[in-house]
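A.B. asks: following is a predicted model, sequence given first.
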Amino acid sequence: MIFTETELKGAYIIDLEEKHDHRGFFARTFCAQEFEAHGLKPTVAQCNLSFNHKKGTLRGMHYQISPAAETKLIRCTQGAIYDVIIDMRPESPTYLQHVGVELTAENRRAFYVPEMFAHGYQALTDGAEVVYQVGEFYTPGYERGLRYNDPFFNIEWPVEVTEISEKDQNWPLMTMMTVGGNV
């Protein structure tokens, strides 16, 4: 695997190191030792799959707080998505900054999301399928979220939002969260 750290410390784009022969190729997609060597948490508590019927579907921005903070390893296995993370670590020099990356079935990239990063994505194709390896169990009482279109973050989603859950469109705005002290 080829690990490339983003401008948000601890968040990595992971590309495959393909070994080709006449049959096709072989590549490792996860190795606890390699993750640990890069300072990443290799725990996998759950594996999730989401399927998105329509281009423009948006899911996010979600995260869990301690003691149930999650790491995520995201991979698009069908179609394409635009994946975005926001650093929610108050002690981080990149606190409240975000970065996005395109994950596709063709580029086979993965995105490692550290603990205390809000995460969301938008389907860039009909039929986009996404696999998540998650480092902590889903714990509703520790779940938090940010509004995908919050002007505070000014995330530039690549296409018009066509589908979104009521929950995701109603997360509080950042200004409301900082005033209420619930970040």
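C.D. replies: Here it is on my side, so go on. As the structure is a prediction and not an experimental result, all values here were calculated from the model.

A.B. asks: all contacts plus neighbour counts: C-alpha atoms, from now on.
C.D. replies: Will do.

A.B. asks: which residues of the chain fall in helices?
C.D. replies: Along the chain, counting by DSSP state H, helices occupy 32-37, 166-169, 174-180.

A.B. asks: residues in contact with Glu115?
C.D. replies: The contact partners of Glu115, taken as CA atoms under 8 Å, 6 or more residues apart in numbering, are 64, 69-72.

A.B. asks: can you tell me how far Pro67 sits from Phe3?
C.D. replies: Pro67 sits 27 Å away from Phe3, going by CA to CA, to the nearest Å.

A.B. asks: higher neighbour count, these two?
C.D. replies: Phe3 (17 against 9; other CA atoms under 10 Å).

A.B. asks: now the more buried one. Nearest residue, chain neighbours left out?
C.D. replies: Ile14 (4.8 Å; CA to CA, 6 or more residues apart in numbering).

A.B. asks: please apply the same query to Phe117.
C.D. replies: Asp87 (4.7 Å).

A.B. asks: you'd agree the one you found is up against Val113?
C.D. replies: No: using CA atoms under 8 Å, Asp87 is not in contact with Val113; the gap is 9.5 Å.

A.B. asks: ok, second structure coming up, stack it against the first:
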Amino acid sequence: MKFIKGDLEGLWIIEPKVFGDHRGYFMESFQSEKFEAETGHKVNFVQDNESLSAKGVLRGLHFQKPPHAQGKLVRVISGAVLDVAVDIRKDSPTYGKHQSIVLTGENKTQFYIPPGFAHGFLTLEDNTLFSYKCTDFYHPESEGSLAWFDQDLGIEWGDIAPVISDKDKDAGSFASFTSPF
């Protein structure tokens, strides 16, 4: 595996070694000792989630508040997404900044997003299968979200009219946001 520091402190891009032949391929998608040695993050993933989405579905920008904050290791099994992490750590020099990355079933790249970031993604292909490992359990009372279209965040989603949930339609602005981190 190749570990690449993200643009914002704490984010990591992980490119697995893929061994392919006439039968298909094999790859190691996670190994805790390598992960900790390379990133300095000791993680304990306790929940795996998966979503299937049509092209143009936008999910996010979501986070869970402490003490149930989640770190996430995300990847695309098939299809493609524009994946976005927004720094919401109020004492961070990159507070309010974001990093975007394209994850696909072909490139098999993974993105580690630690607690203190809001996360979202836009599907770029039909039948996109998105998978993520979480460091804490889903806790509905701790949910938070930011408006995906917020101009203060400056995220370039492209020329889209996304399909979004009612919850995401009601997400708050960054200007009125008080970070719990």
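C.D. replies: The structure has been received and is ready for your questions. Bear in mind that the values here come from a model prediction, so they are computed numbers and not experimental data.

A.B. asks: can you pull the TM-score for these?
C.D. replies: Comparison of the two superposed chains (TM-score structural alignment, normalised by the length of structure 2) gives a TM-score of 0.93, and 180 aligned residues with a CA RMSD of 1.7 Å.

A.B. asks: format the helices of structure 1 as a markdown table; extra columns: distance to Leu58 of structure 1 and mean neighbour count.
C.D. replies: Putting these into a markdown table (distance: least, CA to CA, whole Å; neighbours: other CA atoms under 10 Å) gives the following:
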| stretch | distance to Leu58 of structure 1 | mean neighbour count |
| --- | --- | --- |
| helix 32-37 | 28 | 13 |
| helix 166-169 | 8 | 14 |
| helix 174-180 | 19 | 12 |
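
A.B. asks: just to revisit the earlier point, among the contacts of Glu115 of structure 1, which ones are in strands?
C.D. replies: Here DSSP state E is the test, and the contacts of Glu115 of structure 1 give 64, 72 as lying in strands.

A.B. asks: got TSV for the contacts of Glu115 of structure 1, with neighbour count and distance to Asn107 of structure 1 too?
C.D. replies: Shown next, in TSV, are the contacts of Glu115 of structure 1 (neighbours: other CA atoms under 10 Å; distance: CA to CA, whole Å):
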residue	neighbour count	distance to Asn107 of structure 1
Gln64	23	28
Ala69	19	28
Glu70	27	25
Thr71	26	22
Lys72	27	19
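
A.B. asks: which residue, other than its chain neighbours, is closest to Lys17 of structure 2?
C.D. replies: Met1 is the one closest to Lys17 of structure 2 (CA to CA, 6+ apart), at 5.4 Å.

A.B. asks: okay, now that neighbour: neighbour count?
C.D. replies: Neighbour count for Met1 of structure 2, taken as other CA under 10 Å: 16.

A.B. asks: you'd agree it is up against Glu15?
C.D. replies: Yes: counting by CA under 8 Å, Met1 of structure 2 touches Glu15, with 5.6 Å between them.

A.B. asks: grab the most central residue of structure 1 for me.
C.D. replies: The centroid of structure 1 falls nearest to His119 when counting by CA atoms, centre = their mean (4.2 Å).

A.B. asks: any idea how far Arg23 of structure 1 is from that one?
C.D. replies: 36 Å.

A.B. asks: please apply the same query to Asp126 of structure 1.
C.D. replies: Using CA to CA, we find Asp126 of structure 1 at a distance of 30 Å from Arg23 of structure 1.

A.B. asks: mind listing the strands for structure 1?
C.D. replies: Applying DSSP E to structure 1 gives strands spanning 2-5, 12-15, 19-21, 24-26, 46-52, 58-64, 72-78, 80-87, 98-104, 110-113, 117-123, 128-134, 143-145.
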